[in-house]
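S.K.: no sequence for this one, just the structure:
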């Protein structure tokens, strides 16, 4: 099991029933024993595009992901372009959380941003101090080291299964479990 720290992937147990997190993968961006944890669901597509939420964006094909149930009136992003987007926090080597949003809008509108290297979220996933540890003890999550190919996978429906498969054959078999074990 990977320790909880920025860059850890939280892979939902196949039988986790919470509708916010069933069959999801969360990228942990921050974890502090005394303050709690923060991250984004990587594989839950939101029902609006970025330009629907940010009218200044001129491109209408940029997806937004449901980052989690906390503050769903906020937009966040992760990216792989620190040379263009200043002010981000490096989560794992080559992956940054946040930065200057006005710069992002300008780069998008001018066609200067590689849209395969940035991901937008509405809301986030948050845990108070000790809450995530309790969920880990309850076996709600399987942990993995952050992997750029998982984090920026364009086919969101593949992320959960691929994250399990990357852990080896013992976990790969779980990717085909039904949500309800009674259907097994």
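M.R.: Received, thanks. Remember, predicted model here, so these are calculated numbers, not experimental data.
S.K.: alpha carbons only for contacts and neighbour counts from here, please
M.R.: Noted.
S.K.: OK, contacts around residue 171?
M.R.: Applying Cα atoms under 8 Å, 6 or more residues apart in numbering, one finds that residue 171 lies in contact with 164, 165.
S.K.: and it, that's in a strand?
M.R.: No - assigned with DSSP: H, G, I helix; E, B strand; the rest coil, residue 171 falls outside any strand and is helix.
S.K.: tell me the spacing between it and residue 163.
M.R.: When distance is defined by Cα to Cα, to the nearest Å, residue 171 is 9 Å away from residue 163.
S.K.: this is the comparison structure:
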């Protein structure tokens, strides 16, 4: 039986995941393919670098906080942008995520071609965020990490990707799940201080 795609879902780090790059991270999965692997961006790691300092022409369209986000440890010298059109039309320079399940909760979220002139695309966007770097797993690697208990796979909301308060996103996403995961959301950042 074919596994459902993770595209459009969140990977939320469990408390056991202590690697500095992924500790308490919330990853939005951009693409999950059986043969190519999985690609995503960490959506709760804002940097202090303003979008204006890197992509000045795009800065007026960035969703608050209008900073670059550390999308992951791979390809940190390149930028990747996500956006949602402000209308039902698909604007030039915006590409919807492919490979989404029919029950995905982010059907209007897509990739932005940063080579498109912002004056053409920017005004058509309702939300826009830029990430430096991304996360990536080869075929089968992420499945093994999920089985080991490193990640919770949860539904994503557009508000997760474009949160105005990304620093508290890990707790908020877990809390809204209810049950045991709501309890995990209260897990202390440093258990030795408990």
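M.R.: Received it, and whenever you're ready, just let me know what you need. Computed from a predicted model, the values in this text were never measured in an experiment.
S.K.: what about the longest helix in structure 1?
M.R.: helix 101-109 (DSSP state H).
S.K.: counterpart of residue 131 of structure 2 over in structure 1?
M.R.: Under the alignment (TM-score structural alignment), residue 131 of structure 2 maps onto residue 121 of structure 1.
S.K.: you'd agree that match is up against residue 44?
M.R.: No - counting by Cα atoms under 8 Å, residue 44 is not a contact partner of residue 121 of structure 1; they are 9.5 Å apart.
S.K.: got any residues that touch both of the two?
M.R.: Counting by Cα under 8 Å, 6+ apart, the residues touching both residue 121 of structure 1 and residue 44 are 65, 66, 67.
S.K.: show the contacting residues for the last one.
M.R.: Okay, so that is residue 67 of structure 1. Contacts of residue 67 of structure 1 (Cα under 8 Å, 6+ apart): 39, 40, 41, 42, 44, 121, 122, 123, 124, 125.
S.K.: count of residues packed around the third one?
M.R.: Neighbouring residues of residue 41 of structure 1 were enumerated by other Cα atoms under 10 Å; the total is 27.
S.K.: the first one too?
M.R.: As a burial measure, residue 39 of structure 1 scores 25 neighbours (other Cα under 10 Å).
S.K.: can you tell me the SS state at it?
M.R.: Assigned by three-state DSSP, the conformation of residue 39 of structure 1 is strand.
S.K.: ok, residue 170 of structure 2 next?
M.R.: Here residue 170 of structure 2 is recorded as helix under three-state DSSP.
S.K.: what does it align to in structure 1?
M.R.: Structural alignment (TM-score structural alignment) places residue 170 of structure 2 against residue 160 in structure 1.
S.K.: list the contacts of that match.
M.R.: So residue 160 of structure 1 contacts 11, 12, 23, 24, 25, 43, 175 (Cα under 8 Å, 6+ apart).
S.K.: and if you look at residue 87 of structure 1?
M.R.: 98, 99, 100.
S.K.: now the helices for structure 2?
M.R.: Here structure 2 has its helices, by DSSP H, at 51-54, 118-121, 141-148, 158-161, 169-175, 179-184.
S.K.: to residue 95 of structure 2, which of those helices lies closest?
M.R.: helix 118-121 (11.6 Å; Cα to Cα).
S.K.: now do that closest one: everything it contacts.
M.R.: 57, 58, 91, 92, 93, 94.
S.K.: pull out the buried residues from the residues you listed.
M.R.: Neighbour counting by 16 or more other Cα atoms under 10 Å classes 58, 91, 93, 94 among the contacts of helix 118-121 of structure 2 as buried.
S.K.: one step back: okay, and which of the contacts of residue 160 of structure 1 map to strands?
M.R.: 11, 12, 25 (DSSP state E).
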